[in-house]
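# Pasting a predicted model and its sequence here:
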Amino acid sequence: MIYRTVPADKQPLAVSVWSFSTILGTALAPSVSGWLQGYDWHYIFLVTVPVGILALVIGSRILPANSVDKETKLDRLGLALAASGSLSLLLLFGNIYAWGWQSAAFWVCLTVGVGSAVWFVIHQLRAKTPLLQLRLFRNRTFTISLVVSLILSVALYSGVYFVPLYLSEIHGLSSFHIGLLFLPGAACLTCATFFSGRYYHKFGPAVLAIIGTSILIVTTFLFSRMQVSTSLLAIMIIIAIRNTGTGLALTPVTNAGMMAIPKEYSGHASALINWLRQIFSAMALGLFTSLFYARLAIHQEQLGKNDTVYPSAYTLSINDAFLFSAIIIMSALPLALLLRKPKMGGSIGKV
């Protein structure tokens, strides 16, 4: 909707406002949830009800009606394949360590997930009104930006997931205090996101993405060197710097891809980006979790299974997960170099 209603020269700033409101939720959630848990953990879920109703009312009154493709029918087969494939792969990556590759559940989920994914791609390329326009991948800039954004999502969610675990298990912090530790990072994320949108046209997506990705690599590597005695101040500073890198990189990368495609396909592109980002991030977290528990078992075996060495084994396992994350993020650097300021409404080939 942003790319259909906002002038081209204002789109980077508009996307930065939208992105920061989305990403900021991951930074503020620990504080809000921790505070609510102090009263009743049920409020964590109930609080979304009035917010959702308010958003529905405001959206129905303010957002412009979309008159494009009103006659388009829902691709029910595509939706079923996407749902079954996504669910199977999420279950697989979330339970790799618990199931093991020799279990029946592992192979069932793998077969259903991969089979549904392949069938989905074939069906979407043949359908007259596809659920997702996969021919968007013919656009080089869009494809590169999507791959980079998926890699950056790994960095974002790995930090949000593993740092609170470390703070809770090793330092004994409550959910509320962990959230407070994330607040400076939330402020840095907000400022960096606005900065990247404001100066997008001046620096271009490649420069901003390279700077942000470099910051993410360094800070993720620093997290892989944590010790049981690492101070809370050091962790808070690393989180703040890390969130700055996220804000500088993620929004320009997304914007570069969206601006490179024809305006009439912006809805398909946005849906494709958000769907793949959510699925990829969830699968990556499942994989990281499996890696963490596998490494925890190894470290406990090496250090000895007793309460005195458990904190060290736990910290080393989190370090291994962050090191793996840093290696993955490094692959985004050469791709970011290929990002250029795209011409508005680029071609995706014959559709």
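Received the coordinates, thanks. Numbers count the residues shown, from 1 in each chain.
# Please count neighbours and contacts with C-alpha atoms only from this point.
Noted.
# Which strands and helices lie in contact with the longest helix seen in the chain?
With residue count as the measure and DSSP state H as the assignment, the chain has helix 266-303 as its longest helix. Here helix 266-303 is seen to pack against helix 76-94, helix 96-99, helix 140-169, helix 232-259, helix 310-330 when contacts are counted using 3 or more Cα pairs under 8 Å, 6 or more residues apart in numbering; DSSP states H and E.
# also this one, for the comparison:
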Amino acid sequence: MSIFIVAKFIPYYKMSEKKSFDTLGFLSVVISSSFLLISVSHGSEWGWGSWKTMSLLGIGVVLLAFFIIWELKNASPLLQLKVFRFPRFRYSLILNCIVTISMYTGTLLVPLYLQTVLMLSPMDTGLILLPGALVMAVAAPIIGKFYNRIGPFKLVFSGIIIIVAGSAAFSNITATSSIYMIAGLQLVRCLGIALCNMPLTNAAMSAVSSEYSGHASSITNWARQGLASLSIGIFSALIVSRTSYYVGEGVTNKPIATTMGIDDVFMVGTIIAVVAVPLTFLLRKKGKVDLAEA
């Protein structure tokens, strides 16, 4: 169905000039991203100091550094990293990454809490999460109308504050918290995420000249998807670590220990979201740079 829709409605543009494919850049970014994700995902299982974890992590970091250097020197790069010289794109991408971390914090922790602590079925878990998803869907077009009137700053600032408040409240849940409270807090966090998503994407893309818009979009998607996977891996390891810590401290009730571990990870997510608050004020700046001179 997707292929049919693309073929039917997306216009075909023939490039005026042929460009060589950056094979070396493609291979280095794929391998580095894969190694980093694998090392983070399995770090708690293999041991963070094990040769397997450290070797994959080290190779991933080295290849990522090579990719960045190569892309800056290559005449036809896979990703044009010079778009980071657009200040507003840079600020928006950082905020976008923080919002992505906040979104996947809830995506991981809330279902985990509902199914392992409250012992709810996957169906019940989905129904509890449904209001938040509906809020994001309904809010998107409304936020788009407000964006044209008031710009990104007020929307993103409000969204970040809501995310901070919702995450902080989640860091205080107990093993007997009401499912209605969980659904309400998740709805609040989803509203905050919805207030940020579209404005941040628009603010980033509007700051980039049209010739670099494709690269800017690719970099944004790569950063968000990679960070989503990394954050899930890191937070999963943190939950295991903190739960084991509380069990070692004498908390014999596994659901209570798990809840305390989830609270700690939500607090980490809250701190990360707080970091984004002062960064939102940078969205007021609209300066552009001439990359032809860079």
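Arrived safely. This is a predicted model, so every value here is computed, not measured.
# and Tyr199 of the first structure, which of the helices and strands packed on helix 266-303 of the first structure is closest to it?
In this view, these are compared for proximity to Tyr199 of the first structure by Cα to Cα, and helix 232-259 is the closest at 9.7 Å.
# Give me the range in the second structure that the closest one lines up against.
Applying TM-score structural alignment, one finds that helix 232-259 of the first structure aligns to the residue range 179-206 of the second structure.
# Could you list the buried residues of that stretch?
Along stretch 179-206 of the second structure, these residues count as buried under the neighbour rule (16 or more other Cα atoms under 10 Å): 182-205.
# Tell me if I'm right that Asn255 of the first structure and Val15 touch.
Yes - proximity of Asn255 of the first structure to Val15 meets the contact threshold set by Cα atoms under 8 Å, at 7.0 Å.
# Where does the helix or strand Leu36 of the first structure falls within end up in the second structure?
Per DSSP states H and E, Leu36 of the first structure falls inside helix 11-37. Applying TM-score structural alignment, one finds that helix 11-37 of the first structure aligns to no residue range of the second structure.
# Where does Ala175 of the second structure sit: helix, strand or coil?
coil (DSSP: H, G, I helix; E, B strand; the rest coil).
# give me every residue that touches it.
Taking Cα atoms under 8 Å, 6 or more residues apart in numbering, we find Ala175 of the second structure in contact with Val117, Leu118, Pro255, Ile256, Thr259.
# Mind doing that once more with 10 Å?
Neighbour list for Ala175 of the second structure: Tyr113, Leu114, Val117, Leu118, Asn253, Lys254, Pro255, Ile256, Ala257, Thr258, Thr259, Met260 [criterion: Cα atoms under 10 Å, 6 or more residues apart in numbering].
# just curious, which of those residues is nearest to Leu227 of the second structure?
Closest approach between these and Leu227 of the second structure, by Cα to Cα: Tyr113, at 22.2 Å.
# check contacts around the closest one.
When contacts are taken as Cα under 10 Å, 6+ apart, Tyr113 of the second structure is in contact with Met119, Leu120, Thr125, Ile173, Thr174, Ala175, Ile182, Pro255, Thr258, Thr259, Ile262, Asp263.
# Alignment lookup: the second one to the first structure.
Residue correspondence to the first structure (TM-score structural alignment): Leu120 of the second structure is matched to Leu173.
# I'd assumed Thr100 was in contact with Ala194 of the second structure.
No - with contact defined as Cα atoms under 10 Å, Ala194 of the second structure does not reach Thr100; the gap is 11.1 Å.
# Now the one residue sitting closest to the centre of the first structure: closest residue in space that isn't a chain neighbour?
When Cα atoms, centre = their mean is applied to the first structure, the residue found nearest the centroid is Ser153 (3.1 Å). When the adjacent residues along the chain are set aside, Ser153 of the first structure lies closest to Ser281, with 6.1 Å between them (Cα to Cα, 6 or more residues apart in numbering).
# Could you identify the residue of the second structure that aligns with that neighbour?
Under the alignment (TM-score structural alignment), Ser281 of the first structure pairs with Ala228 of the second structure.
# Its match contacts Ile101, correct?
Yes - taking Cα under 10 Å as the contact criterion, Ala228 of the second structure and Ile101 are neighbours in contact, 6.3 Å apart.
# what's the average distance of the match of helix 232-259 of the first structure to the first structure?
Between stretch 179-206 of the second structure and its aligned partner residues in the first structure, the average distance after superposition works out to 0.8 Å, using mean Cα distance after the TM-score superposition for the first structure.
# returning to that earlier point: what sits against the residue nearest to Ser153 of the first structure?
Leu90, Leu150, Ile151, Leu152, Ser153, Val154, Ala155, Leu156, Tyr157, Ser158, Trp275, Leu287.
# Just give the number of residues close to Ser103 of the first structure.
When counting by other Cα atoms under 10 Å, one arrives at 11 neighbours for Ser103 of the first structure.
# quick one: it from Gly115 of the first structure, how far?
Ser103 of the first structure sits at a distance of 18 Å from Gly115 of the first structure (criterion: Cα to Cα, to the nearest Å).
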